[in-house]
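Chemist: Sequence first, predicted model second:
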Amino acid sequence: MRSVLKRTSALVLRRGLTTYQSTWWKNDSLFRVHPSISRALAENQPVVALESTIITHGMPYPHNLRTAKEVEAIVRAEGATPATVGIIKGKVHVGLSSEELDHLAQCTSSLKVSRRDLPHVISKGLSGGTTVSATMIAAHRAGIPVFVTGGIGGVHRDGENSLDISADLTELGKTPIAVISAGVKSILDIGRTLEFLETHGVCVATYGKSNNFPAFFSPQSGFTSSCQVGNPAEAAKLIASALSLGLHSGVLLAVPIPEEHAASGQQIEDAIQVAVAEASANGITGRDVTPFILQKVNDLTEGKSLQANIALIRNNARVGSQIACALSKQMNETELKGQTHSRNHSSCSESDVVVIGGINVDFIAKGKTKTIEFGQTNPGSVCQSFGGVGRNIADCLSRLDHRPLLISAIGADSNGDAVLNYCKHMNTSAVARLEEQSTATYCAVITESGELSLGLGDMDIHQQITEQYVSQFEKQLSSAKLVCLDGNIPVSTIDYVCGIAKKHNINVWYEPTDSEKACKPFLSDAWKSLSYSSPNLVELCTMNKTLGFPTPAVLPNSVEEVLSVAVTLSRPLLEHLHCVVVTLGAHGLLVCGEHDAGSVTLQPRKERKRRQLCAVHYPALTVTAEETMNVSGAGDSLAGALMAGILQQRDTDSCVRMGLLAARLSLASPHPISPTLTLDCVDPDKAPSQNRPKLTYRCID
């Protein structure tokens, strides 16, 4: 025999961000993203990557530090977040603090780090400034699409013989990121550089009124770009097109030097020719050429080249930030307008309940033996179904004569198509379809008796159910009778919805989904705006631990001890929550809340006041192992039916009865929510009266 309230857990193996190409970059000991960058990226705000060789090798101290901070200030002033990339003691940093900028600016042992140098510098724990290629790698892996620099490297003069070609060019050919620069320095072979970029499929565009390709200190090099963009919006469209096509190559946007600084360009160009000749005469080659020439040119022009260099970098930062902001705006508008499935706001407004949570495509593998032998093929059967906690609860409510608005996200893939086709009976108008994202999938391996042996989940897309996306449904949220939050969604989204609930006095049900996610609302005061929650005993422990309350080291087994612990752990939450429903597996269900006529009232309270609290224990209904087909949706069926009963203003016993019956149907179905679920088959007045549980009442206060 097995309880219909048995909650399953999943061992979730995360894929990582779609921009990640290898797992070692996710190791915090090697790759660190500054919190301000992580926050901006999570909220789909514009971020601009900046290189650090200009700090370590481009200018002398203190010009380098002052320029770096000025460039970051320009990026912020344009509405974007600067992310200077550098390597400090073997750690790749995306986004540097003020102290870290100071360190790089004054570190005399810093190395110039290109793609090839990354393994050496990291393995030795060294520090260095990242070149264009290394910065592109780090920015791309962090999910930053726009990178601003001074000028890129290229094919060196006589490169056809020396094969001295900058790694910047090959990186542009294989890393999908937009590089905003002032073109290529005239010390290089600009013609061959452009030919090399064309060979590697790099889109090169001039920013401005013409397609003349600039030569760093000069707005014209004598060569042209393949295309031209006149403003940030046009540049953003070009970048968005390149990223959407999945070409895996970059875009080079060449920004001419401002006219007021171009006048001294000829003097600087003359000095460059002298410096190039001197470098050749002195046998200076490789990576030493550029710093030698820059220093020589600065001496010959009495600092004018340095001033022009600084002005050029400032201008690139300004233009690049404007482009990043335009790109962010376009991508957000696309997500809000073009990536939702047939959004109909009139249908959204019909919903009296809103569910915010995940959608999964589930694969349930059930063995034909009592145990699963790992490392070999086991006899069994595999079936596909459609799940996700948020989807399941919305499905359950939909089958019980409600029309919940489901706010979620799926990929623009075949699994997403299948989900929408299966969920035609539901209101999916607020489900976003996201390009370059995979619909969440979950695979459960269960034994013959229905016990979970292993669960694997790919749930990254749930993090795209952001506060920004959900906020467009604020009208529906503020007028709903009940809002249900699935613990898979981001903390910031939970906090946002709790803020709306507090403002409009909305009832919120939090379904924690697993022990790790149970803590999310309790990381701040957001939990005080919750009305209901349905944790199991382990999740209830997590909630208490997060709030700083003591919890038992080992959970008991006997019914009396389990109930005692559940009551004790529920008590702190009831200071603010209206009701806590604790699922106890084989031991049944414990409903804790305000005492009302010998029971607990589930109906929302009209005012917050001192209450007499109590708990009622409902033993579990049972299902034989032979009847059990799928354990993944029983808890969600229970929660959904409880909510339906509350919305229908039923008494507590009737609500719980509905939940238990819905969960039993779920266990006997290959689908998380049984397609045969109807209001009639769980209606306490119509359903068979067998197995009606005996209740145990206890006072909490």
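Modeler: Okay, I see it. Numbers count the residues shown, from 1 in each chain.
Chemist: okay, CA-based contacts and neighbour counts for the rest of this
Modeler: Fine.
Chemist: Relative to the centre of the chain, find the outermost residue for me.
Modeler: Distance from the C-alpha centroid of the chain peaks at A281, with 53.8 Å (C-alpha atoms, centre = their mean).
Chemist: ends of stretch 437-451, how far apart?
Modeler: 31 Å (C-alpha to C-alpha, to the nearest Å).
Chemist: How about that stretch, which residues are buried there?
Modeler: 437-451 (16 or more other C-alpha atoms under 10 Å).
Chemist: ok now it, how far from the chain's centre?
Modeler: From the chain centre to the centre of stretch 437-451 is a distance of 22 Å (C-alpha atoms, centre = their mean, to the nearest Å).
Chemist: now stretch 522-531
Modeler: That offset, for stretch 522-531, works out to 22 Å (C-alpha atoms, centre = their mean).
Chemist: Below is an additional structure, to be compared with the one above:
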Amino acid sequence: MIKSIDILCIGSVLWDVVGRSPSVMRLGSDVPGRIERLPGGVAMNIAMTLARFGMTPALLTAIGRDREGDELMIEAQNMGLVTDYVYRSEDLPTDSYMAVEGANGLIAAIADAHSLEQAGAKIITAMGDGRLGDEATPYNGLIALDGNLTVDLLRKISSSPLFASADLRVAPASPGKADRLLALLGHPVATLYVNLEEANLLTRRDCTSSEQAALALIERGAKRVLVTDGGKSASDATADRVITKQPPSVLVTRVTGAGDTFMAAHIAAERRGETRDDALETALNAAATYVSGEHPR
């Protein structure tokens, strides 16, 4: 029997291979550190954090029918995530992500989400075949959507009646894929979660603060945006109000997944009924705890 679902997490679910060193790293650095493999991907990171906050997320993604995929499905189920709607491909391998982090932050990363991209609209089949809704009775709950999807699929989602009644929360996969969100910039029910660099890429501006960037996105047609700027500030903007808060000061020990943690914590806080001001503060505190290494992934 399928568990009651609180939110759909649509996008990348893969294996993260992350190498971390306490040393400052430069191009060509060869230093001691730790390498670990963990469940990851934007949709997965958000879902895992939501589960820690007591919510029941369902994954809509593509996972291969290989050993890595079987292991990933088991990991997801063990964390309480609903995997009944995952598209399992016979011929596409399970996706992966590789990153190197030093004391000076993220050094480099490569995201191999080609299977997700090739699967395309197959990952959202359940949205229209009656399992999660159809055009007559579309899904009307929370959806977390990540920018690893192709531009064509994001455009399809932006105009599809299957998503018109949902509370759509959207995050780019990385600055390199931020421009994919242009397809959803003017969506009437979408809330965008971006960092300052991604906001500047979307607006073609050179904003220097989260508040300035958030206002620029609203001017471009966004209904609501949340813009983060590392340890400096974060802003929640709509056409009638902008809220800006400072995150706690912590020692940063990791960065991969911090933005996803912020987004998930914010969604969970609002679902609990917290005000916009309180939800932003809750999300900043959760992200600070995460990057400090105090909370395991």
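Modeler: Received, thanks. Computed from a prediction, not measured in an experiment: that's the story for all the values here.
Chemist: After superposing, what score do the chains get?
Modeler: Scored against TM-score structural alignment, normalised by the length of structure 2, the superposed chains reach a TM-score of 0.87; 289 aligned residues with a C-alpha RMSD of 2.5 Å.
Chemist: Leaving out chain neighbours, which residue sits closest to A178 of structure 2?
Modeler: Nearest non-adjacent residue to A178 of structure 2, counting by C-alpha to C-alpha, 6 or more residues apart in numbering: P172, 5.2 Å away.
Chemist: Near the aligned partner of the one you found in structure 1, how many residues? Count them for me, please.
Modeler: Taking TM-score structural alignment, the alignment pairs P172 of structure 2 with P512 from structure 1. Per other C-alpha atoms under 10 Å, the neighbour tally for P512 of structure 1 reads 24.
Chemist: tell me the contacts of P512 of structure 1?
Modeler: Applying C-alpha atoms under 8 Å, 6 or more residues apart in numbering to P512 of structure 1 gives the contacts D486, G487, N488, A518, C519, S533, S534, P535, E539.
Chemist: which of the residues in stretch 270-277 of structure 2 are buried?
Modeler: Across stretch 270-277 of structure 2, burial judged by 16+ other C-alpha under 10 Å covers E270, R276.
Chemist: In structure 1, what range does that stretch match?
Modeler: Using TM-score structural alignment, stretch 270-277 of structure 2 pairs with 646-653 in structure 1.
Chemist: Could you identify the helix or strand that succeeds the helix or strand hosting D270 of structure 1?
Modeler: Assigned by DSSP states H and E, D270 of structure 1 falls within helix 265-281. Of the helices and strands lying after helix 265-281 of structure 1 in sequence (DSSP H and E), the nearest is helix 289-300.
Chemist: Point out the other helices and strands that that following helix packs with.
Modeler: In terms of contacts (3 or more C-alpha pairs under 8 Å, 6 or more residues apart in numbering; DSSP states H and E), helix 289-300 of structure 1 is packed against helix 265-281, helix 304-337.
Chemist: any idea which of those is most buried?
Modeler: A comparison of those by mean neighbour count, using mean count of other C-alpha atoms under 10 Å, puts helix 304-337 on top with a mean of 21.
Chemist: now stretch 258-275 of structure 2: how far from the chain's centre is it?
Modeler: The chain centre lies 12 Å from the centre of stretch 258-275 of structure 2; the measure is C-alpha atoms, centre = their mean.
Chemist: and if you look at stretch 65-85 of structure 1?
Modeler: When distances are taken as C-alpha atoms, centre = their mean, stretch 65-85 of structure 1 is centred 24 Å away from the chain's centroid.
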